[in-house]
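Asks: requesting a structural model of the entry that follows:
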Amino acid sequence: MIRIACAQMQIHHTMKENYEKTLLYIKKAHEAGAQLICFPEGQLTRYIAQYKGLSTADIAIPPDHPYIQGFRKACNDMHIIGVFSLALLKKDKIYSIMMVIDETGAILATAAKNHIVQAPHFYEQDYFTPGNDGFLVIPTTAGKLGLIVCFDRHYPESFRTLALKGADLVITAVANETTEPQDVFQWEIRIPAFQNSYYAVMINRTGREDSMDFCGQSLVAGPDGAITALAGSGEELLIADLDYQTSHRLRREKQYLSLRRPDVFDL
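Replies: A predicted model of the protein is given here:
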């Protein structure tokens, strides 16, 4: 059994405040007995992409930034795996990424968002560069973790790719508003969990940021598509226990993956 903690955060105005809150959540997750903690999209900064063409000077950090070193130390001190969601600056380009740091403080992987949206309240193409790493599965002591960054979840191929790569758990960091269809967001997580017989997590922000009101409602879906854990609309640490033996059994019984015929798909 693996215990996961989902830090449904309200994002403050300064990066320092959000960094310190992240460290606090890591400590709380450790105290709750979690082996793994994950965070919502862009956890260190307010959601600048709700506006067109603002300065990018203060929205991203480089890979060697002290805050990342602080996350590494906290994971090591608390003996917990962290899945962080950051705006990362690399060679003058900004990527929306998820970073896995293991319980020894080692950075295991960085996965960038592959599809960058450009729509009202989500003018992300003004700020972010798309990644080209595809969809990654990271072996850890808490299982094989698949990573999906927000908008990439709207492509069902992302979830299936991670299943074919052997994911036990797929974590999706998001920034969902109250004005968006919350029932559909649940389906987008629950249906892939059912179709691929694995656990799936969606971890969201909460609270109001200028013209955007983030809805919370983070969830963990089981390999049968049922809701394992569901957060409310406010700030909280959502805890769920995952039984990978159940997901492996269901994968054998349902045969959704083993009976696939890739030759009939014209993709």
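
Asks: make it CA atoms for all contacts and neighbour counts henceforth
Replies: Will do.

Asks: tell me the contacts of G134?
Replies: Taking Cα atoms under 8 Å, 6 or more residues apart in numbering, we find G134 in contact with N114.

Asks: strands of the stretch 151-267 of the chain, residue ranges please.
Replies: Per DSSP state E, counting those that start in this stretch, the stretch 151-267 of the chain carries strands over the ranges 169-173, 199-203, 206-209, 212-215, 219-221, 227-230, 236-242.

Asks: in contact with the closest residue to L242 other than its chain neighbours, which residues are there?
Replies: Among residues not flanking L242 along the chain, I2 sits closest, at 5.0 Å (Cα to Cα, 6 or more residues apart in numbering). When contacts are counted by Cα under 8 Å, 6+ apart, I2 touches 34-35, 142, 241-244.

Asks: just among the residues you listed, which is most surrounded?
Replies: Sorting the contacts of I2 by how many neighbours each has (other Cα atoms under 10 Å) puts A34 first, at 24 neighbours.

Asks: wait, that residue sits on R3?
Replies: Yes - with contact defined as Cα atoms under 8 Å, A34 reaches R3; the gap is 4.7 Å.

Asks: list residues touching both of these two?
Replies: I239.

Asks: re the thing from before, in TSV: the contacts of I2, plus distance to Y256.
Replies: Below are the contacts of I2 laid out as TSV (distance: Cα to Cα, whole Å):
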residue	distance to Y256
A34	31
Q35	29
A142	24
D241	24
L242	21
D243	19
Y244	17
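
Asks: out of those residues, which is nearest to S197?
Replies: The shortest approach to S197 among these belongs to Y244, at 9.8 Å (Cα to Cα).

Asks: please provide the structure for the following sequence as well, for comparison with the first:
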Amino acid sequence: MTQMLKVGLVQQACGSADKNANLNASIEGVKEAAARGAELVLLPELHLGPYFCQTEDCSRFDLAEPIPGPTTETLGALAKELGVIIVGSLFERRAPGLYHNTAVVLEKDGTFAGKYRKMHIPDDPGYYEKFYFTPGDIGFKPITTSLGKLGVLVCWDQWYPEAARLMALAGADLLLYPTAIGWNPDDDADEQQRQLQAWITIQRAHAVANGLPVISCNRIGHEPDPSDQSKGILFWGNSFVAGPQGEVLCHANAEEDRVIVVEINRRRSEDVRRIWPYLRDRRIEDYAGLTKRYLD
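Replies: This is a model prediction of the structure:
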């Protein structure tokens, strides 16, 4: 592996009802990132269409597709054409009545490198994911690629230090988070900023605690509630990359379709772990309580 790695993030609106329009936006973003030297490109969570989990609607299961399937074939051909690794995010149809929120990795030669099924599934107003997604059963296993081991996680996973730690312990070289998160338009500006800063802070903390770069790509734009029971979700963008000490290497805003490309020095993970040897000093013999729901 080379020491320097250029990564790209495609921050895009995904609210069009036209799947092909959303996919084409992703494709154009990947092409721009590749033209600017990116070797690895991350797309937002469920980037093929609107965030359908605002309501519980059985007809939405028709949006799911098998993996491998038509979209992985398209992304694989694009990866081969451009010579880049692509990390996408799809609604997986595993079997009748069995669906997952799944991230996929396509290698530079177009082959299917692997997938990760979202483990932590939220169920909150506007985010009714438990209705649609079965929790992942692959575990926290990095996906091996020509650019190293990718610790791919998805959205709600990004709040859990356990997920990041287990990926790091399994040898991940990078942590990647395709994301679809936003504000409730009814919240005031102060509350919105508290939520955004918490989201950025927790992920930067994963970088610090594990000595790994973190790559987080979110969607943008307002998407209405199909049921008209709320004002919908205003996705807050702010895609970013942090280095292994939590330093922000690049950062998008909350409003723009934008392709970010930034260079990561992978040697820094080794250097940082030597001065902050958290893995060495972990007291694993006393952590059994972490496997319990709560210590009554």
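
Asks: quick check: TM-score for this pair?
Replies: The TM-score (TM-score structural alignment, normalised by the length of the first structure) is 0.96; 267 aligned residues with a Cα RMSD of 1.3 Å.

Asks: picking up where we left off before, helix or strand: which one has the counterpart of the residue nearest to L242 of the first structure in the second structure?
Replies: Aligning on TM-score structural alignment places I2 of the first structure opposite L5 in the second structure. Element membership for L5 of the second structure, per DSSP states H and E: strand 4-11.

Asks: average offset of the next helix-or-strand element following that strand relative to the first structure?
Replies: Downstream of strand 4-11 of the second structure, the next assigned helix or strand under DSSP H and E is helix 19-35. For helix 19-35 of the second structure, the mean deviation from the first structure after alignment is 1.2 Å (mean Cα distance after the TM-score superposition for the first structure).

Asks: what helices or strands is helix 19-35 of the second structure leaning on?
Replies: For helix 19-35 of the second structure, the packing partners by 3 or more Cα pairs under 8 Å, 6 or more residues apart in numbering; DSSP states H and E come out as strand 4-11, strand 40-42, helix 70-82, strand 258-265.

Asks: what is the equivalent residue in the second structure for V137 of the first structure?
Replies: Checking TM-score structural alignment: V137 of the first structure goes with P142.

Asks: swap that for T161 of the first structure, sorry
Replies: If you follow T161 of the first structure across to the second structure using TM-score structural alignment, you land on L166.

Asks: so the closest residue to that match other than its chain neighbours, which state does it fall into?
Replies: Spatially, and ignoring its direct neighbours in sequence, L166 of the second structure is nearest to F140 (6.2 Å; Cα to Cα, 6+ apart). Local secondary structure at F140 of the second structure is given as coil here, using DSSP: H, G, I helix; E, B strand; the rest coil.

Asks: what residues are up against F140 of the second structure?
Replies: By Cα under 8 Å, 6+ apart, the neighbours of F140 of the second structure are 116, 151, 163, 166-167, 170.

Asks: what angle do the helix or strand hosting I148 of the first structure and strand 169-173 make?
Replies: I148 of the first structure belongs to strand 143-149 when assigned by DSSP H and E. Calculated by axes from the mean of the first three to the mean of the last three Cα atoms, to 10 degrees, strand 143-149 of the first structure forms an angle of 30 degrees with strand 169-173.

Asks: have a look at how far, on average, strand 143-149 of the first structure is from the second structure.
Replies: Aligned to the second structure and superposed, strand 143-149 of the first structure gives a mean residue distance of 1.1 Å (mean Cα distance after the TM-score superposition for the first structure).

Asks: next, the angle from that strand to strand 199-203.
Replies: With the same axes, to 10 degrees as the basis, strand 143-149 of the first structure and strand 199-203 are set at 40 degrees to each other.

Asks: contact partners of strand 143-149 of the first structure?
Replies: By Cα under 8 Å, 6+ apart, the surrounding residues in contact with strand 143-149 of the first structure are 41, 96-98, 111-114, 135-139, 158, 162, 166-174.

Asks: count of residues packed around R46 of the first structure?
Replies: Around R46 of the first structure there are 19 other residues, counting by other Cα under 10 Å.

Asks: quick one: contacts for the counterpart of it in the second structure?
Replies: The equivalent of R46 of the first structure in the second structure is P50 (alignment by TM-score structural alignment). Each residue near P50 of the second structure by Cα under 8 Å, 6+ apart is listed here: 14-17, 223.

Asks: could you check how far P50 of the second structure is from P44 of the second structure?
Replies: P50 of the second structure is 12 Å from P44 of the second structure, where distance means Cα to Cα, to the nearest Å.

Asks: if we ignore the residues flanking it in sequence, what's nearest P156 of the first structure?
Replies: Nearest to P156 of the first structure is P192, by Cα to Cα, 6+ apart, at 7.5 Å.

Asks: that neighbour maps to what in the second structure?
Replies: Here P192 of the first structure is matched to H206 in the second structure, going by TM-score structural alignment.

Asks: that match and T145 of the second structure, how far apart?
Replies: Computed with Cα to Cα, the distance linking H206 of the second structure and T145 of the second structure is 22 Å.

Asks: the more surrounded of these two?
Replies: In this view H206 of the second structure and T145 are compared by other Cα under 10 Å, and H206 has more residues nearby, 27 against 16.

Asks: contact partners for that one?
Replies: Taking Cα under 8 Å, 6+ apart, we find H206 of the second structure in contact with 161, 164-165, 212, 214, 246.

Asks: if you set the cut-off to 10 Å instead, what comes out?
Replies: Taking Cα atoms under 10 Å, 6 or more residues apart in numbering as the criterion, H206 of the second structure is in contact with 158-165, 168, 175, 212-214, 242, 244-246.

Asks: got a PyMOL select line for the buried ones in those residues?
Replies: In PyMOL syntax, the buried subset of those is picked out as below (16 or more other Cα atoms under 10 Å):
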select buried, resi 158+159+163+164+165+168+175+212+213+214+242+244+245+246
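
Asks: count the residues that sit near the corresponding residue of the second structure for Y19 of the first structure.
Replies: Counting by TM-score structural alignment, Y19 of the first structure lines up with L23 in the second structure. Per other Cα under 10 Å, the neighbour tally for L23 of the second structure reads 18.

Asks: just give the closest residue to L23 of the second structure, not the sequence neighbours.
Replies: Distances taken as Cα to Cα, 6+ apart put L48 closest to L23 of the second structure, at 5.5 Å, once the chain neighbours are dropped.

Asks: tell me the spacing between the one you found and A180 of the second structure.
Replies: Plainly put, L48 of the second structure is 12 Å away from A180 of the second structure if you go by Cα to Cα.

Asks: who has more neighbours, those two?
Replies: Between L48 of the second structure and A180, counted using other Cα under 10 Å, L48 has the larger neighbour count: 27 against 24.

Asks: which element is that one on?
Replies: Remark: L48 of the second structure resides in no helix or strand, with elements defined by DSSP H and E.
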